[in-house]
Structure formats: structure tokens, C-alpha cells
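[1] No letters, just coordinates:
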């Protein structure tokens, strides 16, 4: 492989498992590849370095800020959309089938470091959290309108917050008398119910809200279901997850090719064949050197599958 050193990305976002992703994609020089999460363009630059003049890269990113990182390269097609619409936009650009797909599901360092985006507990700013600013619902809207049961479920599922039931009740009881428009206002409201390490607790709460606002799990499932139709035979898909739920979704789909429970039916003679073949029996994780250099890579897991 060429270009095996991970680019610095001028601090926008350090690409995780960079060399491992390029290797996993098994890049054909004249192939067509998709980067579902362009971000700072780190992984994309690695793919481009392995393509010849005929090769193409189709880069998706719903965050308008990502466009400023686009290289001046005629081989790149940028799609300012969520990757849940992958099939529609590949067809639109006359590339209905591709040779490889990469998705890095982590929030970029840039998004965490921009206070006005509302992703991080470290800054003062609006409680927004939309990766795509065209989305109608912010984190503040979720807190103001969801029922106690809905809030309990999302904090438990997406944040694994230990006292999610108490937290949901506290929000519903206090939201009428507190402004939830800002990060500072929300953090102050949470003070009485914070359990354990405050930084860890707040990070889990914010993570849950971000996943809900951006419909991250729904988008992931929709993208996965389109893979068999958009990948060429022997085409590879490489997905980096940072959350146990995401990882379970990817693992399950790669294994079964569906989200439906496979039940053995004695009257069913034809069992639906999985169109994907698992390449990574166990997920690839960052080594000690990478986690030291980039602590945010600690929870990353890379899974790879191939179209049969």
C-alpha cells in the first residue's frame, strides 16, 4: 500500500485505524470507492493515494463544515448528504455499484471542539448537536418535548447512564422552570442527579442526546441494508464503530445479511443466503501507540465484510 503514514489533518480530525482501513478495502487502482463520513478527509486522502486517474472517490458528509476539507481533485465527487441515502445518490451520480465503502462512525474532533455546535460538555454554547444543520430537531427540543418514558429509554440505551430513570424524571419535573437552550443551563439542571465521575456522566448523557438527534442508529441500519445492492462482487465494506450498540448492529448484519431474527423453520426449504462474507472474525482495534497518540481512538472497532 502507498501512503501508509496517517496524515495529521491539520487538527480537524485524526483518522482512526488509518492503515488498517486502507488495507481492509483491498483497493483496486481504477476502482470506485465511497467514504461515507468524509469529515477531515484523512481516510479519503489515503484512498485517493491508492487510485489511478480512472479511479473515483465519492465522499458523503452531512456536515457542511466538511466541504472546506475537500481536495482539489477531479476524481472526487462530494455528496452533502447523510450516508443513509447512499444508493439514491450513487445512482444519481451514475455509479450504482462500487468496489468499496468506508464508514467511520465517530464524531469528528472538529465537531467536539466547536463550542457553538453543542456536542461537547467543555464549552458554553447552544444545546444543538445536529450534525446536519438542516435537521429540524435539536438536543434542546428533545429535552423539552420527549416524555419521561422516552427520555428514560434513550439515556439507558444510547448513554448507558446508570440512573437513567431518575435522570428522565428530574428533567421532566424541572424543564418548565429552567432554560434548556444552552449547555451551561442543562449542566446546572443536572447537578443534583449526577452520579460518579461528573465528566464521564455528562459525556454519557451528551452522547445519548447526540445519537437521538442525528438518528444515528436508524441511519446506520438503512445504510447497511443497501450494501448488497451497491457493492460489486468482491467489493469490501469497512466500518469503524465507537459504541457497543453500533458494533452489535454491524456485527449482526455482517453475520446474517439482515436484522430479522433467523428462525429455523422445518417447512422452509430455501433459507435466505447472506450476501456478505465476514473478513474480520474479530474486530480490529487500535494498538497502544495509536491510543496514546489519539486517546479518542480507544473505543474504536473496525469490522470488514465482502460482497459474495
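    Now that the structure is in, tell me what you want to look at. Nothing here was measured: the structure is a model prediction, and the numbers come from that model. Numbers count the residues shown, from 1 in each chain.

[2] hey, let's count contacts and neighbours off CA atoms from now on
    Will do.

[3] Reduced to three states, what does residue 58 come out as?
    Residue 58 carries the three-state label strand when classified by DSSP: H, G, I helix; E, B strand; the rest coil.

[4] With residue 38 instead?
    Under three-state DSSP, residue 38 comes out as coil.

[5] Could you count how many residues lie near it?
    28 (other CA atoms under 10 Å).

[6] Can you give me every residue that contacts it?
    Each residue near residue 38 by CA atoms under 8 Å, 6 or more residues apart in numbering is listed here: 44, 59-61, 66.

[7] Below is an additional structure, to be compared with the one above:
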């Protein structure tokens, strides 16, 4: 099964600063690219626990006694690490977003390039698909999704149109959704417009931002002192949450201080500047273009 080249691979491994005898977690296993490289850096006593909720990713299981794969969403990080007797850990890696395999599989409904069912579920065992969101949410809820998660200016008009059309026709395929909303997109930026519409629905279906918040909070609990968190994000909504949490210890981005005037933040950014892919990597792997990586260390 073909999966994409892991994005920012050498930078992510450097960010983890791997101790060969340490315990590491790859919370977005996917094709296993990052995990394989982490295992190469680990010695005989090192451990790697990976998470993935996608049954396609589970087929990429690695045959290594130091490796364990948890078939679950990373929002359950702390519970599963406790179950696997793997606390505390020395590093956590999260490569967020949709894998190339998911984008390239038309029947998953993630991509605007192929027609297929309007699905978008990362965990195929959950019931709520993008088609159900479009069919069942009221106009106000749809507007909120497109405004918040898609950052679409015409969110209200798009929501109203979907509610109007679904009364007489099913909106349950990629092409049908595109045909209903395309008149609200700028003609010269239609690909970007469709991407924003799909992103909004995907985030809602998979509860992605809430899951990310839970991951960031739990990473503080599971990391050992001096342990590292590496997060690669692909759109501004994710990156803003990560940036705020690393800088201020909360998601609002407003610094809070203790009685002595010290900033309350459990993680400290390794560097304030975000890491982005090189031109060479983008040329080799165009999907790396929007990637941003942030690294933090747990305060002692």
C-alpha cells in the first residue's frame, strides 16, 4: 500500500533528540515513515508506541519487538500509554492532517480530485460521515462549520444553499457537493475554495481541533522532564492552537503568570521560529508545501 514520503522527516527526528534507550510515541502512524526512522535511532531497550485509528494504516504494522501499534485516536493517548506501561515518555511526534493515501483513495471522500462517497471519516467505524453532516445539520450549524473551520466568507450563503438543495436532492458524493457550492467560489481560486469547504467538513466529522487540544494537554502529563513534543500541522487553525499552547500554556494565547510573575507554561518552545520544508522537499513532495513544525521541551 503506497503512502507518501514522511514530511520534514530529518527535522522531526532532530526535534525529538532521540535517546536510544528512551520511550517514544508516534501518534499519527499512517504509512509508518516517521516510525521506521525513530526505530532506526533506538537501541535494544528503546520502545516506540504508535497510534492510528485508520484501518488502512493498521495494515502497515511494523515487525519489530520494540514497536507496538494502538488502534485508537490519539485523544486517548494517556490512557493507552498507561495500559501499555509506557509512562513517562521521552518524546511525542504528531504529523497532523490527512495522509496522501487517504487523499488518493477516492472512496474515502477526502479529495476534491476524485468523485466518490462524501465520507471523510478517518476512523471508518464511527457513524457520522460528511454526507450526514450535510444532510442533517441545520443552517446555523452548517454556517458555523464553514465559517470557523473553512474560514469561508460566504459561509451563510453556502449553508443556506445546501439546506435548500437537500430538500429535493441527495448531496452524498464529492461531485454533487462541488456542483452545489461552486457558484460561491471565486473563479480564479476554485481549487482553494473547494479545499476550504472540504477542510471544514473533515474537521467537523473527525472532531480534529478538539482532539488536537486534548493531545496537547495530555502530552504535558505523559512527557518526562526534558521530554520533547514535535508537531507538524498543515493549516492555520491547527498551527494557531499549537503555537498558543507552546507559548502560553493555553489555547487563547494570552499569557498567564504565577504569584511571582513567572509565565505559566508547562512546555517551552525549542525555538520561536517555525520550521518549514525546503524548496527541494516541496519539489519532491508537493503536499509538504503547507507544513509547519513546532518543537517544545517539557520544563523541569
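    Happy to help now that I have it. Owing to the predicted nature of the structure, the values given are computational and were not obtained by experimental measurement.

[8] Can you tell me which of the contacts of residue 38 of structure 1 is nearest residue 156 of structure 1?
    The nearest member of the contacts of residue 38 of structure 1 to residue 156 of structure 1, counting by CA to CA, is residue 61 at 28.2 Å.

[9] if we can go back for a sec, can you convert the contacts of residue 38 of structure 1 into a markdown table and add a column each for distance to residue 197 of structure 1 and neighbour count?
    Converted to a markdown table, those look like this (distance: CA to CA, whole Å; neighbours: other CA atoms under 10 Å):
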| residue | distance to residue 197 of structure 1 | neighbour count |
| --- | --- | --- |
| 44 | 37 | 26 |
| 59 | 38 | 25 |
| 60 | 36 | 26 |
| 61 | 34 | 21 |
| 66 | 33 | 21 |
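
[10] which one among these gets closest to residue 134 of structure 1?
    Distance to residue 134 of structure 1 across the contacts of residue 38 of structure 1 (CA to CA) is lowest for residue 61, with 12.8 Å.

[11] so how far is residue 148 of structure 2 from the equivalent of the closest one over in structure 2?
    The pairwise alignment with structure 2 assigns residue 61 of structure 1 to residue 52, based on TM-score structural alignment. Going from residue 52 of structure 2 to residue 148 of structure 2 by CA to CA, to the nearest Å gives 26 Å.

[12] do residue 118 of structure 2 as well
    Plainly put, residue 118 of structure 2 is 20 Å away from residue 148 of structure 2 if you go by CA to CA.

[13] So residue 24 of structure 2: helix, strand or coil?
    Following three-state DSSP, residue 24 of structure 2 is assigned to strand.

[14] what does it align to in structure 1?
    Under the alignment (TM-score structural alignment), residue 24 of structure 2 maps onto residue 33.

[15] Okay, residue 133 of structure 1 and residue 67 of structure 1: tell me how far apart.
    For residue 133 of structure 1, the distance to residue 67 of structure 1 - CA to CA - is 14 Å.

[16] swap in residue 158 of structure 1?
    29 Å.

[17] Could you do residue 302 of structure 1 as well?
    Residue 302 of structure 1 is 25 Å from residue 67 of structure 1, where distance means CA to CA.

[18] more crowded one of those two?
    Ranked by neighbour count (other CA under 10 Å), residue 302 of structure 1 and residue 67 place residue 302 first, with 24 against 19.

[19] Now check structure 2 for the residue matching that one.
    So residue 302 of structure 1 corresponds to residue 293, using TM-score structural alignment.

[20] Secondary structure element for that match, which one?
    strand 292-298 (DSSP states H and E).

[21] quick one, what contacts residue 104 of structure 1?
    Per CA under 8 Å, 6+ apart, neighbours of residue 104 of structure 1: 16, 36-37, 239-241.

[22] Closest one of the residues you listed to residue 255 of structure 1?
    residue 239 (13.9 Å).

[23] does the match of residue 61 of structure 1 really touch residue 75, like I thought?
    No: the criterion here is CA atoms under 8 Å, and residue 52 of structure 2 misses it with residue 75 at 10.7 Å.

[24] burial count for residue 236 of structure 2?
    Around residue 236 of structure 2 there are 15 other residues, counting by other CA under 10 Å.

[25] Looking at structure 1, name the residue matched to it.
    Under the alignment (TM-score structural alignment), residue 236 of structure 2 pairs with residue 244 of structure 1.

[26] Quick check: that match vs residue 217 of structure 1, distance?
    Residue 244 of structure 1 is 11 Å from residue 217 of structure 1, by CA to CA.

[27] Could you give the residue range in structure 1 aligned to stretch 202-220 of structure 2?
    Going by TM-score structural alignment: stretch 202-220 of structure 2 matches residues 210-228.

[28] any residues touching the matching stretch, and which ones?
    Here stretch 210-228 of structure 1 has contacts from 82-87, 119, 129-132, 137-139, 142, 154, 158, 246, 249-250, 253, 257-258, 275-276, 307, using CA under 8 Å, 6+ apart.

[29] Please repeat the previous calculation with a cut-off of 6 Å.
    84, 129 (CA atoms under 6 Å, 6 or more residues apart in numbering).
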